[in-house]
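1. Provide a 3D model corresponding to the input given below.
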Amino acid sequence: MLSDYLSSYFNYLSIEKGLSKNTISAYRRDLIRFENYLIIVKKELKTLSEVDFPLYLA
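-> Just a heads-up that it's a prediction; the model follows:
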């Protein structure tokens, strides 16, 4: 699931992009919330379509 990719992504943001710890923490919170939403609606990241994102944001 999404969490499989997050560690590498956050390392990239820190090392390659030089983002602050606060920015990375905010991104982490947002992505964890999104992952929890995917679990609730029983969807996988690879099966999402453009319709799913407005439903999450609503």
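2. make it CA atoms for all contacts and neighbour counts henceforth
-> Will do.
3. what does stretch 22-30 contact?
-> Leu6, Phe10, Leu13, Ser14 (Cα atoms under 8 Å, 6 or more residues apart in numbering).
4. Restricted to helices, list those.
-> Leu6, Phe10, Leu13, Ser14 (DSSP state H).
5. Export the residues you listed as JSON lines, with columns for distance to Ile24 and neighbour count.
-> As requested, the ones in helices among the contacts of stretch 22-30 are exported to JSON lines (distance: Cα to Cα, whole Å; neighbours: other Cα atoms under 10 Å):
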{"residue": "Leu6", "distance to Ile24": "11", "neighbour count": "15"}
{"residue": "Phe10", "distance to Ile24": "7", "neighbour count": "18"}
{"residue": "Leu13", "distance to Ile24": "7", "neighbour count": "17"}
{"residue": "Ser14", "distance to Ile24": "7", "neighbour count": "15"}
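6. Second chain to compare with the first, below:
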Amino acid sequence: MIQQTELAITTSISVASIVPALGINSNLLIEQADTALYQAKDMGRNKVCQYSNLTTQPHTL
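-> Got it, this is the predicted structure:
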């Protein structure tokens, strides 16, 4: 007999975007996405956070 096991999967997702300009590189985009990801994780499971350069804090979508 095959035993069935229930498996729960959760995800935290970050979204970031930048407008290309002089002095802005890909590292900034990665840092912003990382900030939003940790914000999503801190808020609990199954969250999506978007980093906005208009504010200093990521917000939940």
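7. TM-score them against each other, please.
-> Once superposed, chain against chain, the TM-score is 0.42 (TM-score structural alignment, normalised by the length of structure 1); 36 aligned residues with a Cα RMSD of 3.3 Å.
8. what's the closest of the ones in helices among the contacts of stretch 22-30 of structure 1 to Arg33 of structure 1?
-> Closest approach between these and Arg33 of structure 1, by Cα to Cα: Leu6, at 12.6 Å.
9. quick one on the thing from earlier: distance to Tyr37 of structure 1 for the contacts of stretch 22-30 of structure 1 - can I get that in JSON lines?
-> Below are these laid out as JSON lines (distance: Cα to Cα, whole Å):
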{"residue": "Leu6", "distance to Tyr37 of structure 1": "16"}
{"residue": "Phe10", "distance to Tyr37 of structure 1": "20"}
{"residue": "Leu13", "distance to Tyr37 of structure 1": "23"}
{"residue": "Ser14", "distance to Tyr37 of structure 1": "25"}
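10. Greatest separation within the residues you listed: which pair is it?
-> Maximum distance among those (Cα to Cα): 12.1 Å, for Leu6 and Ser14.
11. Now for Asp34 of structure 2, how many residues are close by?
-> 17 (other Cα atoms under 10 Å).
12. what about it, which SS state?
-> Classification of Asp34 of structure 2 by DSSP: H, G, I helix; E, B strand; the rest coil places it in helix.
13. Now it: closest residue in space that isn't a chain neighbour?
-> Ser14 (7.3 Å; Cα to Cα, 6 or more residues apart in numbering).
14. Noted, bye for now.
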